[in-house]
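Visitor: Just the structure for this:
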Amino acid sequence: MKPVPRPTPETRPFWDGAAAGQLRIQRCLACERHYFYPRPGCPRCGSDQVEWVTASGRGTLYSYVINHRPAPGFEDETPYAIAVVELEEGVRMMTNLVGIEPTPENLPLDLPLRVVFEQRGEVWIPLWEVAR
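Guide: Just a heads-up that it's a prediction; the model follows:
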């Protein structure tokens, strides 16, 4: 069984968005920069004046590793790609790639991607696939 994240009060808007099919990230109202992972203050300027926004759901492959030694719950899925995706909004998110054979030939950097969601327990997990 794959691990299931536990939403906290700080991350609840992210998980509620995922359940609604939306990728939500935070934006600082002071410096107007987007950021991810969820937290109460801007990591750039320190302001606590932040809001949740719906991201475009589009990004590009920034980096990846092909994992051949599965984590618990992923035994039947090796090999799989663990990736860092750069969103159009400029933030990076660690995730898994789905719907593509994880080989270096299939995963050129800057590959256009789009978010998809997988239900896992009571939460929906954002994953990324090749944008078509």
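
Visitor: drop to CA atoms for contacts and neighbour counts, all remaining ones
Guide: Will do.

Visitor: What residue in this protein is the furthest from its centre?
Guide: Of all residues in the chain, Ala30 has its C-alpha farthest from the mean position, at 24.2 Å, by Cα atoms, centre = their mean.

Visitor: Here is a second sequence; please produce its structure as well for comparison:
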Amino acid sequence: MSDTVRAWRHIPQRYNLIGSKCEQCGKVFFPSRIICPECRRKGQLEDIKLSGKGKIYTYSVITTPTDEFKEIAPYVVAIVELEEGAKVTTQIVDCNPEDVQIGDEVEMVFRRIREEGKDGVISYGFKFKLNK
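Guide: Have a look, this model is predicted:
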């Protein structure tokens, strides 16, 4: 197994939504932070595993993508507000773009992101799907 693959598997954030919760003001953020952007407290943040469930806050349908994503166009990129209050920018998968609406319930899924390098290392990460 290559060092790249081994290192990749040891990154918890790749397989979980790990955010931060401020012990002072109670706000939850994603990605993890070391300083609360709300009350500016350093060192009073704890890691929190986010549920991966939420609602579409806003979205856009990408019809003219970069070369890397031409094969999957059109596709939906959304800001999802998670149950805990944090917002995540993500791709919405397994749906027709015209079926997506603001306020739709969604849940996190793992999907292929890309294939890299001469070894063909496949990177996976989180995306979201409609929960209908």
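
Visitor: rewinding a little: kindly state which residue of structure 2 is aligned to the residue farthest from the centre of structure 1.
Guide: With the correspondence set by TM-score structural alignment, Ala30 of structure 1 lines up against Gln24 in structure 2.

Visitor: Look up which helix or strand its match falls in, please.
Guide: Gln24 of structure 2 belongs to no helix or strand when assigned by DSSP states H and E.

Visitor: Tell me how many other residues surround the closest residue to it other than its chain neighbours.
Guide: Closest residue to Gln24 of structure 2 apart from its sequence neighbours, by Cα to Cα, 6 or more residues apart in numbering: Gln44 at 6.7 Å. Residues near Gln44 of structure 2, counting by other Cα atoms under 10 Å, number 15.

Visitor: again, but for the one 5 residues further on
Guide: One way to gauge burial is a neighbour count; for Lys49 of structure 2, by other Cα under 10 Å, it gives 13.

Visitor: Surely it touches Ile18?
Guide: Yes - between Lys49 of structure 2 and Ile18 a contact is recorded at 4.7 Å, counting by Cα atoms under 8 Å.

Visitor: was I right about the residue farthest from the centre of structure 1 contacting Gln49?
Guide: Yes - using Cα under 8 Å, Ala30 of structure 1 is in contact with Gln49, at 6.6 Å.

Visitor: what does Val93 of structure 2 align to in structure 1?
Guide: Aligned partner of Val93 of structure 2 by TM-score structural alignment: Val98.

Visitor: show me where structure 1 has strands.
Guide: 24-28, 34-35, 50-54, 58-67, 80-87, 92-96, 112-120, 123-130 (DSSP state E).

Visitor: name the helices or strands packed onto the last one?
Guide: Going back to what we said before, that points to strand 123-130 of structure 1. helix 12-19, strand 92-96, strand 112-120 (3 or more Cα pairs under 8 Å, 6 or more residues apart in numbering; DSSP states H and E).

Visitor: Now the first one: buried residues?
Guide: Put plainly, it is helix 12-19 of structure 1. For helix 12-19 of structure 1, a neighbour-count test (16 or more other Cα atoms under 10 Å) marks 13-19 as buried.

Visitor: residues contacting Val88 of structure 2?
Guide: 30, 79-82 (Cα atoms under 8 Å, 6 or more residues apart in numbering).

Visitor: gap between Pro126 of structure 1 and Glu88 of structure 1?
Guide: 15 Å (Cα to Cα, to the nearest Å).

Visitor: out of these two, which sits in the more crowded spot?
Guide: Pro126 (25 against 13).

Visitor: so that one makes contact with Arg120?
Guide: No - if you go by Cα under 8 Å, Pro126 of structure 1 and Arg120 don't touch, sitting 10.4 Å apart.
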